[in-house]
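**Student:** for reference, the sequence and a predicted model appear below.
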Amino acid sequence: MSQAGGLGGLGGLGGLGGLGGLGGLGAFTGLGAFLGAGDPGGYDVLTTAGLGTTAEALRHLSGTDELPPKPRELVPRSEDSIRRLAVWVRGSLYVSEFFSGLVWSPGKAEKDGRDTASLIDKTEADNMAWVTLHRPSAELLQKQCSKVLDYAALREERQAEILSQLGFPTPYFAMILGLNTAEHAHTFELITATQVVAAHTVMVPKFLLAVRRPDQVDGRIQPMIPTPGHYSYPSAHATEAYAVLTVLEALIAEWGTLADCKERVYMLRGLAERIAVNRTIAGVHYPIDSWAGAALGQAVGRAVLDRCNYNADKRAATFAKAGVNSEAKAHPVTFVAEDVRSDVDFCDHDLRDEDCSTAAGLTYHRDKAHSAGKTDVFSWLWERAAAERQAKAAAERQGG
């Protein structure tokens, strides 16, 4: 969030500047270069006065007719009407579009009666739960603290990363993909939109499940950064990182112009893991928080792609063409923290390995699949980000 500017322009969302601590940021203020863009603010006093006197002096030259010429009407919901919006206004629309029909529902587990939180799509005939998270017990938190203590040994090595990732770590994704603002404005906007909806999504189960931070359980942990003002489980950083990873895997496969596409996907996965684990090193998350966050993030990322009209069938075809081994379908997933071994750690390899993820308490219901409906503004954004490929394919360059 911090590297993306300031969310000041998103004031119309009920003062998002006050959403401090989303993903550990001191304020939800780091989005301005994307979502604050296009908000001119006010002029200085001298310019305001000068504009006033100039307008008064020149107004008579515009004619004396009582009515101005009849305007050409704009076309609602058209590509042109979306293009004309300031970026921060589109940011409001991304949030509204993403959450259309989606609600979090609290519940109780049949097995042990522990609290659960399920992300449900009300547009599905059976109100399918996309993600269900079970609340971990106090005993499991006690045991997970030993992993947090062990990770403290890496604080000096990871200090620069941890501090610069307090907000959205957009520069890290840009580094791997060679992005720059001159060529990839819409790709940056897509990344930021994904981070924003992921950040909003994860705050609800945090509230519903109310899990203490590690330093509130074990006084020896002593975090190296301020403890965020919200609950620990699931990890917002893991949710955001894996949502962006899921979207970017599809985007660079769609580009089809990176000769080392597969290798960059591997680096993106390593980055998402590293972002998540850095929060455990810092002392503000248990490994189980990253497990829950990564699973939720994947679901959010696939829902964003659906909203972009880039559904599972399109993803499968693109992944096959690009040679990227990535899951195209969005299967419902359940994370039961009590099924986790007390010493379980988080890593991307285990997340993708069926046996390892099952042993960690993660269950993908592969007999089902869910999808979100496409929306106007997300679809508009995807088309433009997809056109920002790093270089034209050889066939295009040769006119073939």
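**Tutor:** Happy to help now that I have it. Numbering: from 1, shown residues only.
**Student:** alpha carbons only for contacts and neighbour counts from here, please
**Tutor:** OK.
**Student:** sec struct for Val103, please.
**Tutor:** Going by DSSP: H, G, I helix; E, B strand; the rest coil, the secondary structure assigned to Val103 is strand.
**Student:** my read: it touches Leu119, true?
**Tutor:** Yes. Contact between Val103 and Leu119 holds when scored by Cα atoms under 8 Å: they sit 5.8 Å apart.
**Student:** who's more crowded, the two?
**Tutor:** The neighbour comparison of Val103 against Leu119 (other Cα atoms under 10 Å) goes to Leu119, with 24 against 16.
**Student:** any idea which helix or strand comes after the helix or strand hosting the more buried one?
**Tutor:** Using DSSP states H and E, Leu119 sits in strand 115-121. With elements assigned by DSSP H and E, the helix or strand that comes after strand 115-121 is strand 129-134.
**Student:** contacts for that next one?
**Tutor:** 109, 114-121, 205, 209, 292, 295-296, 299, 331-338, 370 (Cα atoms under 8 Å, 6 or more residues apart in numbering).
**Student:** helix or strand: which one has the residue nearest in space to the middle of the chain?
**Tutor:** In the chain, the residue lying closest to the centroid (Cα atoms, centre = their mean) is Gln195, at 2.4 Å. Assigned by DSSP H and E, Gln195 falls within helix 185-209.
**Student:** got another one to weigh against that:
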Amino acid sequence: MSELGYGYGYGYGYGYGYGYGYGYGYGQNRGGGGLDNGPKSAALISARDGVVGPWSQASSSTPTQYPDGNPSNVFNWSPRVRAEVFRNILLAPIDVVQSNDSWTSLWVRHAIAPPALVTDPIVVPASAQLLQMQRPSTTLFKEQLEWVNYWSSLRPERMNEILVETEDILAPMASVIDVDPTRMPYTFELLGAFHQTVVSVEMRFKNAMACRRPVRYSAQIQPMIQTPGHSTYPSGHATESFAFAYLLATLANYREQAGPGTPHSAMTEQQIAEQAYRITQNRVVAGVHFPVDNSAGSQLGLTLAENIVHRFRVAAGETPNTPPPEEPVVVSFTDADNYDFDYTKYWPEVIPGLCSAAPPCPPQGVDRNPDAILAELWKRATAEWTR
């Protein structure tokens, strides 16, 4: 897992290594205007005493309330509060189920609306299994030590990248397509909510798999960075990098399809995928992951990203609410699968883009409040890519 700083210390942490620290001072306000320190509070007390005068009930007014249930209401709050709302909505239908054996699965569970409210022409099942993951044997992990040792020769060359990526994986990926938090604030809110959702799910899988890191198999690995204090399998950097890659490639498609003069999305998509691969492989170079960790993490990240992006697009009325695949992605490796990581085996053939219909695709189903909030965030973020 990479520590992207999102939300930590109430700073909203949208810096992602850029140094902007999106919010410019949100880090101290906790919703109170950035004035929660002794000298400023004392100044406000004395200022009020000097200017307010005697209390007058007649001078009070009744403000107009925001419309009840309006999805745009969330954008009247601070980014820190919005982040919690977005993350809660995104995580609500996602479930991770651990079996009694070595398998753990990813499910999405849909709310069942009363028949009178169901207008979708497609019937979506109440629950769908998206992915199954099996814990590899210690035999395979031990065999993969040879790959970890092989890649360690690149440590001097990759050191700066590895150290940056320990805390920040979005900055090197975002540099491919010019994502700027000062010009694209809603995109960064989307990326932040998306990232926290992915991390929450990946940690559930790490806890279920409970696999030891390479250095526990051999002291000769001697990692070049501190070994993280959680399971090696699946790789968090792989999960997050490839989830980000899918989302950013989707947004790149929106930018290209909005008009001429933008980089060709196929080339951009390939470069984003290659950057995700490099970030992921650097964890093996550093000595804290096995290649098989990356194979599992990339599949988890892409599966999650595809589902989350689909939910956003359905909520925004850009695509029909089609059922998920009938068969889940199966992540399983035998003792004979002692291979290096190859992301091209898992990268999807098609990345979504702008709806090709004119006028835009009709909304699917009822505008229920949680979905409407997702739709509002998606529309505001994607608008930043089409101007």
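**Tutor:** Received it, and whenever you're ready, just let me know what you need. Since we're looking at a predicted model, the values are computed, not measured.
**Student:** TM value for the aligned chains?
**Tutor:** Overlay of the two chains. TM-score (TM-score structural alignment, normalised by the length of the second structure): 0.78; 340 aligned residues with a Cα RMSD of 3.2 Å.
**Student:** ok, back up a step: residues in contact with the strand holding Leu119 of the first structure?
**Tutor:** For strand 115-121 of the first structure, contacts defined as Cα under 8 Å, 6+ apart pick out 101-109, 127-135, 205, 208-209.
**Student:** can you map out the strands along the first structure?
**Tutor:** Counting by DSSP state E, the first structure has strands at residues 102-108, 115-121, 129-134, 333-335, 362-364.
**Student:** output those strands as JSON lines; include the columns distance to Glu183 of the first structure.
**Tutor:** Shown next, in JSON lines, are the strands of the first structure (distance: least, Cα to Cα, whole Å):
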{"stretch": "strand 102-108", "distance to Glu183 of the first structure": "33"}
{"stretch": "strand 115-121", "distance to Glu183 of the first structure": "36"}
{"stretch": "strand 129-134", "distance to Glu183 of the first structure": "35"}
{"stretch": "strand 333-335", "distance to Glu183 of the first structure": "37"}
{"stretch": "strand 362-364", "distance to Glu183 of the first structure": "38"}
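**Student:** tell me which of the ones you listed sits nearest to Glu383 of the first structure.
**Tutor:** strand 102-108 (24.0 Å; Cα to Cα).
**Student:** give me the aligned partner of Arg80 of the second structure over in the first structure.
**Tutor:** Using TM-score structural alignment as the criterion, the counterpart of Arg80 of the second structure in the first structure is Trp88.
**Student:** its match against Pro40, yeah?
**Tutor:** No. Counting by Cα under 8 Å, Trp88 of the first structure stays clear of Pro40, with 11.1 Å between them.
**Student:** between these two, tell me which one has more neighbours.
**Tutor:** Ranked by neighbour count (other Cα under 10 Å), Trp88 of the first structure and Pro40 place Trp88 first, with 25 against 9.
**Student:** name the nearest residue to that one, sequence neighbours excluded.
**Tutor:** Leaving aside its chain neighbours, Trp88 of the first structure sits nearest to Leu35 (3.8 Å; criterion: Cα to Cα, 6 or more residues apart in numbering).
**Student:** so who does that neighbour touch?
**Tutor:** Counting by Cα under 8 Å, 6+ apart, Leu35 of the first structure touches 6-7, 9-10, 87-91, 189, 192.
**Student:** of those, which pair is most distant in space?
**Tutor:** Gly6 and Arg90 (15.0 Å).
**Student:** hmm, back to that, mean deviation, the helix holding Gln195 of the first structure versus the second structure?
**Tutor:** Superposing on the second structure and averaging over aligned pairs (mean Cα distance after the TM-score superposition for the first structure), helix 185-209 of the first structure comes out at 1.3 Å.
**Student:** who does that helix touch, helix- and strand-wise?
**Tutor:** Counting contacts by 3 or more Cα pairs under 8 Å, 6 or more residues apart in numbering; DSSP states H and E, helix 185-209 of the first structure is packed against helix 32-35, helix 87-98, strand 102-108, strand 115-121, helix 236-255, helix 287-307, helix 376-386.
**Student:** looking at the ones you listed, spot the one closest to Arg352 of the first structure.
**Tutor:** helix 287-307 (10.3 Å).
**Student:** where in the second structure does that closest one align, residue-wise?
**Tutor:** If you align by TM-score structural alignment, helix 287-307 of the first structure falls on residues 291-311 of the second structure.
**Student:** list the contacts of the matching stretch.
**Tutor:** Applying Cα under 8 Å, 6+ apart, the external contacts of stretch 291-311 of the second structure come out as 90, 130-131, 133, 141, 144, 147-148, 194, 198, 202, 232-244, 246-247, 280-281, 284, 319, 329, 331, 338-343, 346-347.
**Student:** 7 Å - rerun?
**Tutor:** 232-236, 238-240, 242-243, 246-247, 280, 284, 331, 340-341, 346 (Cα atoms under 7 Å, 6 or more residues apart in numbering).
**Student:** hang on, the earlier thing: now the strand holding Leu119 of the first structure, how far from the chain's geometric center?
**Tutor:** Distance, stretch centre to chain centre, for strand 115-121 of the first structure: 19 Å (Cα atoms, centre = their mean, to the nearest Å).
**Student:** after superposition, how close is that strand to the second structure?
**Tutor:** Superposed on the second structure, strand 115-121 of the first structure shows a mean distance to its aligned partners of 0.9 Å (mean Cα distance after the TM-score superposition for the first structure).
**Student:** give the contact list for the residue in the second structure that Trp382 of the first structure lines up against.
**Tutor:** Applying TM-score structural alignment, one finds that Trp382 of the first structure aligns to Trp378 in the second structure. Counting by Cα under 7 Å, 6+ apart, Trp378 of the second structure touches 312, 316.
**Student:** ok, Trp378 of the second structure to Ile308 of the second structure distance?
**Tutor:** Applying Cα to Cα, to the nearest Å, one obtains 11 Å for the distance of Trp378 of the second structure from Ile308 of the second structure.
**Student:** in space, what's closest to Arg158 of the first structure - neighbours in sequence excluded?
**Tutor:** Per Cα to Cα, 6+ apart, closest to Arg158 of the first structure is Asn278, 7.2 Å.
**Student:** ditto for Arg384 of the first structure
**Tutor:** His186 is the one closest to Arg384 of the first structure (Cα to Cα, 6+ apart), at 6.1 Å.
**Student:** verify the contact between that neighbour and Ala385 for me.
**Tutor:** Yes. His186 of the first structure is within contact range of Ala385, at 4.9 Å (criterion: Cα atoms under 7 Å).
**Student:** aligned partner of Arg155 of the first structure in the second structure?
**Tutor:** Using TM-score structural alignment, Arg155 of the first structure lines up with Arg155 in the second structure.
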